[in-house]
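J.: build me a model from this:
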Amino acid sequence: MTIPPPPTEPPTAGMPDAQPSPASEVVAEWWRKDGPRIPTPTPAPVQASVHIPVPVGPAAPPSVEEAAAAFWAPAREIFAEQATTIASQIGQLLTETEAQRAAREQVEYEELLAGQRARRDAAFTKVGETAKERAERHRIEDALAGGPAQRDDLVGLVDLLANRITETPEDRAARLEAERETAKRRARAEEDAALAAAGETPEQRTKRHRQQQLADQREARTKARRERRRAARAKGDSSDRTRRFWRWAILTAISATGGYSTGLVSLIAPGGPMVGLLLAGFGWALDLHIRDRGRLRVSEVRGAGPLLILVILRVPVASGLAVAAGLAPLFTALPLYR
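T.: Prediction:
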C-alpha cells in the first residue's frame, strides 16, 4: 500500500479571513511544523507606581491635653458609676439609725444565707444526700458562718471606726473573746469535715467531741480563776504591794532554810555563784509552771496545804538564790543549827 504525499496547501486554502491576526497566522502554519503552537499573550502595560514617603523613627508624642484626657476618661466613668452608690450610703448614714441599719442588714444576711442553703440542699438532694448527712452538713455550715459578715463599703468602714473608738476595755475583751470562740468553732468544723472525708466514723467523732468538751470546760474554769485573781488585784493599793513583797521574802527564806537543812545549799556552795544561778534558773522554771506560768503570785497562795507545797517546790530556786547572793554562811549563824 502506497501512502500519498502530504498536500502542498491546507484544506482551508483560498477561504477569506475577515480579520487576520498574529494568532491566525501562527495557527495557519501548524501543518508545516511539528504541531500547533499556543500564541504567547501580550503582557499588559506596566503602570508606574507612586512612592509615598514614610517618616523613619518613633511617632510624634501626643500633647499633654490628649494624654490627660486619655488618662481621666476611665476614671471619670468610674466616678460617675460610684457617685450614686456613695450618695445612697451617705444618705443611709444620715437618715438611718444604728439599730435600724443593723436590723436591716441582719434580715438581708439571713435571706442570703437561706437562699444559698436552699440551692445547696437541692443540689445535694439530686446526688442522693440523706437527711442525717444534711443535718451534719448544716451543723458544719453554721459553725463556719460565724455570724453576719462585716460590710466592706463606706458604711461598714464608718461603723467599724465608731465601734473601735467608743468601745470600753470590757467590750474589747468581750469582742476578742467572741472572735476567738468563732475561730475555734470554725477550725473544729473544718477538722470535722476533713476527718469525715478521711473516713472517721460517728463513734470516733462523738468521742473526739467529748474530749474537746472536757478540755473547753477545764479551760473555762482556769480562765474564771484568773479573772477572779485579776479582779482581786485591781482592788489593792500601795500597802498591799508592800505586804506582798514581805510575804514573798518570808516564803523564799523558809524555802532556802529547807534547802540548807536537806544539804542542797552545802552541795552547790563550792560551785560558786554561777552554779547557784543555774540551779535558781531551773527552779524558777518549775516554780512558774506550778503557779500557772507566773499568773498566780507567791503572795496570793492561801491555805496550809497549798503553802506547804509551794515552799517545798521553791526549795531549788531559793537555794540557788542564796548561793548566788553569798548568803550560805549566814545559815550557820541561825540558832536552829547551833
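
J.: please make it C-alpha for all contacts and neighbour counts, starting now.
T.: OK.

J.: what sits up against stretch 254-271?
T.: By C-alpha atoms under 8 Å, 6 or more residues apart in numbering, the residues outside stretch 254-271 that reach it are 275-276, 311-312, 314-316, 318-320, 322-323, 328, 331.

J.: where does the spatially most central residue of the chain sit: helix, strand or coil?
T.: Centroid check for the chain by C-alpha atoms, centre = their mean gives residue 183 as the closest residue, at 12.3 Å. Classification of residue 183 using DSSP: H, G, I helix; E, B strand; the rest coil returns helix.

J.: for comparison, sequence B:
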Amino acid sequence: MTIPPPPTEPPTAGMPTPEPEPVAEWWRKDGPRIPAPVQPSAPDAIVHIPVPVGVGGPASMASMEETAAAFWAPVGRILSEQVPAMAAQIGQQVTQLMNETEAQRSAREQVEYEARIAAERAERDALFAAAGESAAQRAERHRVEDVLNPGHRRDDLVGMVDLLAARISETPEERTARLETERELDKRRRRAREDAERAAAGETPEQRTRRHRQQQLADKREAATRARRERRRAAREAGPSDRVRRFRRWCVLTAISAVGGYSTGLVQVITPGGPYVGLLLAAFGWGLDTHLRDRGRLRVSEVRGARPLVLLVLARIPVAAGLTVALGLGNVLAALPLY
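T.: Below is the predicted model:
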C-alpha cells in the first residue's frame, strides 16, 4: 500500500476569512449572560440540582424545630430526672422545718450523727488495725477523738435557719454563756493535742497526771479571778444608789478599823508626831491593804464573809489610824462611850 504525499495547502484554503466581531460590553449594559444548562448526553447521568432548605424530600436537611428538639432532648431528660429529686428533698426539709418539733429534730439528728460517726470510726479502726495498732493505742486515740470532736451542725436549709434563729433570739447572758462554752471546748481541744504531742515525746502517765493537776489549779485561780473582775465590772456599771451603798460600807469598815487602832494604842503612839506622820502611816497602810486586795482589784465593799471581813479590818488598822491622826479625830474616839 502506497502512502500519498502530504497536501501542499491546508484544507481551509480558498474559504472566506471571517471578520472579527467587535468586543461586546455586555457586562456594562445587559449584565452577565448565563448559559443555558447543558442537557445530559446519557439518560443515567448524575446531575446536581440545588434544592432550597426546608423543601421535603429524601435529600433535604432537617428543619430548625427538629434540630432544636434533638439538641434539648438530653437536657430535658436530665432535668426530668434531677428536678423531682431536688424538689422532693427541698419539700422534705421544709416539711421538717414546719412540722417537726425541736425534740424530734434533735433526736433524729443525734441518731444520724451517731450512725455517721460510728461508721467513720469503724473505717478508721480497720485502717489502723491493718497498720498494726494495738488495743491500748486504739483506746487512747478514741479518747483524744472524743475530746477533739467539735460536735455536729446541719449544713442544709434547716441548719441555717436554726442557726440564724438562735443568733437573733439569744440574750446577752446567753451569748456570754455560749462564748464561755466555746472557750472551754477550745481549751480542752488544745490540751488534748498537747497530751498527744507530749505522749509522743515520751511523757509518762505520772507526769501527765501531775501536769493535769497543775492545770486544774490554774483553771480554778483563773475562774476565781474572772468572777472577781466580773463582779467589779458590774459594780462599776451600777447606779448611784449602789455607789452610795458601797461608800457607806467603806466608811463603816474604816471606822471599825480606826476603833481597833485606838484600842491597840496605835493612835495614841503616833498622835505626838502630828498630821504628817499620820499621813505617812496611812500611805504605808494603804499600800499594804491594796496589795492584800489583789492590788486594788477587789474593792473594800466587795468583801463578803465573816473571816474575810475580820482580816480586812485588821489589815486596814494602819490606814484608819493614820487617817484619824491626820484629820485630828483622836479626841472624837476618846469621847466614845466604848472606853
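
J.: got a TM-score for the pair?
T.: With the length set by TM-score structural alignment, normalised by the length of structure 1, the two chains reach a TM-score of 0.53; 238 aligned residues with a C-alpha RMSD of 4.7 Å.

J.: circling back to that earlier point, translate the residue nearest to the centre of structure 1 into the numbering of structure 2.
T.: Using TM-score structural alignment, the equivalent of residue 183 of structure 1 in structure 2 is residue 186.

J.: tell me what the helix or strand where residue 81 of structure 2 lies is packed against?
T.: If you go by DSSP states H and E, residue 81 of structure 2 is part of helix 64-99. Other elements packing on helix 64-99 of structure 2 under the criterion 3 or more C-alpha pairs under 8 Å, 6 or more residues apart in numbering; DSSP states H and E are helix 157-169.

J.: elements contacting the helix it packs on?
T.: helix 64-99.

J.: 10 Å - rerun?
T.: Applying 3 or more C-alpha pairs under 10 Å, 6 or more residues apart in numbering; DSSP states H and E, one finds that helix 157-169 of structure 2 contacts helix 64-99, helix 172-201.

J.: reformat these as CSV; add distance to residue 139 of structure 2.
T.: As requested, these are exported to CSV (distance: least, C-alpha to C-alpha, whole Å):
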stretch, distance to residue 139 of structure 2
helix 64-99, 38
helix 172-201, 13
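
J.: residue 162 of structure 2: which of the ones you listed is closest?
T.: helix 64-99 (9.1 Å; C-alpha to C-alpha).

J.: how about that closest one: buried residues?
T.: Judged by neighbour count (16 or more other C-alpha atoms under 10 Å), helix 64-99 of structure 2 contains these buried residues: 93, 97.

J.: with stretch 224-240 of structure 2 instead?
T.: By neighbour count on 16+ other C-alpha under 10 Å, the buried set for stretch 224-240 of structure 2 is 228, 232, 235.

J.: make JSON lines out of these and add distance to residue 271 of structure 2.
T.: Formatted as JSON lines, these follow (distance: C-alpha to C-alpha, whole Å):
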{"residue": "228", "distance to residue 271 of structure 2": "38"}
{"residue": "232", "distance to residue 271 of structure 2": "36"}
{"residue": "235", "distance to residue 271 of structure 2": "37"}
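
J.: the inter-axis angle of the helix or strand hosting residue 208 of structure 2 versus helix 172-201?
T.: Under DSSP H and E, the secondary-structure element containing residue 208 of structure 2 is helix 205-236. Angle, helix 205-236 of structure 2 to helix 172-201, by axes from the mean of the first three to the mean of the last three C-alpha atoms, to 10 degrees: 160 degrees.
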